[in-house]
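K.L.:
When you get a sec, could you give me coordinates for this:
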Amino acid sequence: MPLLTEDAKGVYIIAVTPFGDDGAVDLASIDRMVDFYAEAGATGLTILGQLGEAPKLTAAESRELAQRVVARAGDRLPVVVGVSAPGLAPMRELTDAVMDMGAAGVMVAPPWTLSTDDQVYNYYASVGEALGPVPFVLQDYPLTTNVTIAPKVIERIVRDVPTCVMLKHEDWPGLSKISALRASSDKGETRRISILCGNGGLFLPEEMGRGADGAMTGFCYPEMMVGVVSEYQKGDAERAHDIFDAYLPLARYEQQQGIGLACRKYVLAKRGVIATGKLRKPGAALSPADVADVERLLARQERRLQEIGA
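P.N.:
Model prediction:
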C-alpha cells in the first residue's frame, strides 16, 4: 500500500471498533465494516482513534485490530493508525508494528501537558525524529486534548518536519485556521499539506469552502461526507449543501457528549454493518427515549433524501 502523502484528498473514515455482547473485539464485524466503507465511497480508513475506543483496548488487541483492518482493506483503502501515547517509545513501537503490516501512515495527537507554542513545536519535532521516515498526521483537537495549536505553530512544524503530511483539523470550528494555513501555502511561505476535517462532519461544507481537502471523521452515514466532498470537488457547492442539510439533524444528534458514539454504533448495527451497537465498558447506552429520537430522525432523513434525489 502506498504511503500517505501531502496530496491526500477525500474521506478517511474514523472507524468504530466493533464489540460482541461479551465485550470481545468482533473480528467478523470488522470485515463487514471495512467492506461497507469501501462500498460507500471512502478514500481511506483511520483506526485506533478516540471514537474507535482505542484507550479501552489492550496493546495486543490494538495490533490484532490493525492487522485485520489492513489485511481486509488490501489495495482498496489506505489505513491510517492512531498511535498517540504518553511517551515516544511506545508510539514508535506501535508505529513500527502497523507500518510493517502495511499501514499508510499514523496519526499523533499532542499530550495534554503541552501549554506553550514552543512546547508544541518541540513535541512534534521529536515525533518526526522518533518515527523516522513514517508519514504522520498532526491531530489538532483542542476540545479533547486541551492543547491549542495556532496556525503559526502548525506552519513552523510543516516547514521543519517533512514527514508531517496532513493536518486533522478538529478545532471548533476553526474555519479561520484553515484560511490562514491555505493563505500561507498559497504565498509559498509553507509547504501545502493535506487538511482533512473532523467533528463528525458538522462543518464540512464550510471547511471545504475554506480549502480543506476532505474529511477524516466518523458518522453513521459516510455517504453524507462522500457526497459533500465529491460535489465540492466537482464545483457544485449548492448540491453539496443540499446533501449535507438532509443528514444534518442526525449528525447533530450524534455529536452529543456521552451518547454520541452509542448513537453511531446503534445505527451502524441497524444498517447491518456491525453485529451489535455495544460499547466496551465504561461506555454509555441509549435509553428507549434516545432510540425513539434516532428512529424519528432516520425516518425524516429518508424522506428528505428522496425529495432531493440523493
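K.L.:
going forward, measure contacts and count neighbours with C-alpha atoms only.
P.N.:
Noted.
K.L.:
So which residues of this protein form strands?
P.N.:
10-14, 44-47, 79-82, 105-108, 136-140, 164-169, 194-197, 214-215 (DSSP state E).
K.L.:
Report all helices and strands that the first one contacts.
P.N.:
Right, strand 10-14. Secondary-structure packing of strand 10-14 (3 or more CA pairs under 8 Å, 6 or more residues apart in numbering; DSSP states H and E): strand 44-47, strand 214-215, helix 222-234.
K.L.:
Before we compare anything, build this one as well:
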Amino acid sequence: MPITASERGVFAIAPTPFHDDGALDRTSLDRLTDFYLQSGVSGITVLGQLGEAPKLEHAEAVDVASRVVARAGVPVVVGVSAPGFAAMRALAGEVMDAGAAGVMIAPPNSLRTDDQIIAYYRNAAQAIGPDIPFVIQDYPLTFSVVMAPKVIRAITEENPNCVMLKHEDWPGLEKISALRGFEAEGSMRRLSILCGNGGLFLDFEPERGADGAMTGYCFPDMLVELVQLAARGEREAAHDLFDAHLPLLRYEQQPGAGLAVRKYVFMRRGILASEAQRRPSAPLSPTAREEVDFLLARLAGKDKRAELPTG
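P.N.:
Here you go, the predicted model:
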C-alpha cells in the first residue's frame, strides 16, 4: 500500500551492501532486510543519502529497490533524487511498478530562495505524477537548502501527493513544533514527520510531535524500542535508553565517516559480509575501528544487543 500522512514508527534507512570488489552483495541485502523486519521497523528506505545511490547504475538501483520490496512485507520508500526530472521520473515509475510504497526527493543544492524551493517540488511532483506519494528530505547540513516551516507548509498544501517529511534540520526541534502548530490551527494538513540525523535528537523529537524516525543508526532495534517507549509516555525509560546509545550515536554521525561506522557495525553484528563502500569512499582507519569496538563494549554493559563476537 502507498505511504500516507499517517505513517508512524521507524523507517530504517538501509545502506547498500557491496562485496570487497564493489559488486552488489545481494545476499547481505536480503539478510539486512530480514534484520530490519526482526527489529520491528514500520518501513524501510533504500537509496537514501547514505545508500550510495549516486554510485549505482540505474539498473542496479532498480534491482536493489525491487529486491527489498519483494522481501520486506512493509512499506519501502525509494530515494529518487536526480539532477534532472527525466531520470527521477524513470526511476520513480520503475520502483513503484515493482511495489514501492513511495519515493523520497531531496532538493538540489542550487536552490536558494523560498520560491525556488516551492517551484522545484511543484515540478518534481508533476514529473513523478500525482499518484506517487513522496517524501520531502529536509537536510540543510548536507544539501545547503534551508526550508522554513512556511515553505514546507506551502509544498504540502500545493502537492496532495506530498505525505511525509524526513526532518533533518539541525537545530530542528522548533521546526517540528511550528509544523504541528500549523496543523493545530488548520493552516496545514497533517504530514507524517519522521526524523533523521542518525537518531541524534530522537530523545526529544517525539515529544515535539514527530511520528518516529527515518534514519540508519546501526541499532534500528533500539530506535524502534525508543519510539515505542515515547509513544507510551515512558519518558524516563526512553531517555535512559537514548543516553546509553548516545556515545555511539554521536560517533556514527560524524560527517564523512558515518557510513563507514554504520557498515562496520553491521558487519560486526553479522548482517553485512563486508564493510565495503564503492569508490570514492572513506574507510575507517584501524584506530577508528578500535574506537568503535571500545564504544560497543561499553554499550554492551547497558544494552545486551551490543554484545558482539570478538575477533
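K.L.:
what does Gly272 of structure 1 align to in structure 2?
P.N.:
The alignment partner of Gly272 of structure 1 in structure 2, by TM-score structural alignment, is Gly270.
K.L.:
Who are the contact partners of that match?
P.N.:
With contacts defined as CA atoms under 8 Å, 6 or more residues apart in numbering, Gly270 of structure 2 has no neighbours.
K.L.:
Next: the one 5 residues further on.
P.N.:
Neighbouring residues of Glu275 of structure 2 by CA under 8 Å, 6+ apart: Pro17, Phe18, Asp20, Ala260, Lys263, Tyr264, Phe266, Met267.
K.L.:
ranking the helices and strands packed on strand 10-14 of structure 1 by burial, who's on top?
P.N.:
For these, the largest average neighbour count (mean count of other CA atoms under 10 Å) is found in strand 214-215, namely a mean of 30.
K.L.:
returning to what we had before: and the strands of structure 1 as CSV, adding distance to Gly258 of structure 1?
P.N.:
Formatted as CSV, the strands of structure 1 follow (distance: least, CA to CA, whole Å):
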stretch, distance to Gly258 of structure 1
strand 10-14, 18
strand 44-47, 20
strand 79-82, 21
strand 105-108, 23
strand 136-140, 21
strand 164-169, 22
strand 194-197, 21
strand 214-215, 23
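K.L.:
For Leu4 of structure 1, which of the ones you listed is the nearest?
P.N.:
With CA to CA as the measure, strand 105-108 is the member of the strands of structure 1 nearest Leu4 of structure 1 (5.6 Å).
K.L.:
Point out the other helices and strands that the closest one packs with.
P.N.:
strand 79-82, strand 136-140.
K.L.:
Between those, which one is closest to Met225 of structure 1.
P.N.:
Of those, the one closest to Met225 of structure 1 (CA to CA) turns out to be strand 79-82, at 17.6 Å.
K.L.:
Show me the contact partners of the closest one.
P.N.:
44-49, 66, 69-70, 73, 98, 103-108.
K.L.:
equivalent range in structure 2 for that strand?
P.N.:
Going by TM-score structural alignment: strand 79-82 of structure 1 matches residues 76-79.
K.L.:
From the chain's centroid, how far away is that stretch?
P.N.:
Relative to its parent chain, stretch 76-79 of structure 2 has a centroid offset of 9 Å by CA atoms, centre = their mean, to the nearest Å.
K.L.:
mean shift between it and structure 1?
P.N.:
By mean CA distance after the TM-score superposition for structure 1, the fitted stretch 76-79 of structure 2 averages 0.1 Å away from its aligned residues in structure 1.
K.L.:
List the contacts of the closest residue to Asp20 of structure 2 other than its chain neighbours.
P.N.:
Sequence neighbours aside, Ala276 is the residue nearest to Asp20 of structure 2 in space, at 5.4 Å (criterion: CA to CA, 6 or more residues apart in numbering). Ala276 of structure 2 sits next to Pro17, Phe18, His19, Asp20, Gly22, Lys263, Pro283 when contact means CA under 8 Å, 6+ apart.
K.L.:
Mind putting those into JSON lines with neighbour count and distance to Ser187 of structure 2?
P.N.:
As requested, the contacts of Ala276 of structure 2 are arranged in JSON lines below (neighbours: other CA atoms under 10 Å; distance: CA to CA, whole Å):
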{"residue": "Pro17", "neighbour count": "29", "distance to Ser187 of structure 2": "43"}
{"residue": "Phe18", "neighbour count": "21", "distance to Ser187 of structure 2": "45"}
{"residue": "His19", "neighbour count": "17", "distance to Ser187 of structure 2": "49"}
{"residue": "Asp20", "neighbour count": "14", "distance to Ser187 of structure 2": "51"}
{"residue": "Gly22", "neighbour count": "12", "distance to Ser187 of structure 2": "48"}
{"residue": "Lys263", "neighbour count": "24", "distance to Ser187 of structure 2": "42"}
{"residue": "Pro283", "neighbour count": "19", "distance to Ser187 of structure 2": "46"}
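K.L.:
With distance to Arg289 of structure 2 added, can I get the residues you listed in JSON lines?
P.N.:
Shown next, in JSON lines, are the contacts of Ala276 of structure 2 (distance: CA to CA, whole Å):
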{"residue": "Pro17", "distance to Arg289 of structure 2": "19"}
{"residue": "Phe18", "distance to Arg289 of structure 2": "19"}
{"residue": "His19", "distance to Arg289 of structure 2": "19"}
{"residue": "Asp20", "distance to Arg289 of structure 2": "17"}
{"residue": "Gly22", "distance to Arg289 of structure 2": "21"}
{"residue": "Lys263", "distance to Arg289 of structure 2": "11"}
{"residue": "Pro283", "distance to Arg289 of structure 2": "10"}
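K.L.:
which one among those residues gets closest to Phe182 of structure 2?
P.N.:
For these, the nearest to Phe182 of structure 2 is Lys263 (38.5 Å; CA to CA).
K.L.:
shouldn't that closest one be in contact with Ile271?
P.N.:
No: if you go by CA atoms under 8 Å, Lys263 of structure 2 and Ile271 don't touch, sitting 9.2 Å apart.
K.L.:
For my notes, please list the helices and strands packed on strand 10-14 of structure 1 in a markdown table and give distance to Tyr123 of structure 1 for each entry.
P.N.:
Formatted as a markdown table, those follow (distance: least, CA to CA, whole Å):
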| stretch | distance to Tyr123 of structure 1 |
| --- | --- |
| strand 44-47 | 22 |
| strand 214-215 | 25 |
| helix 222-234 | 32 |
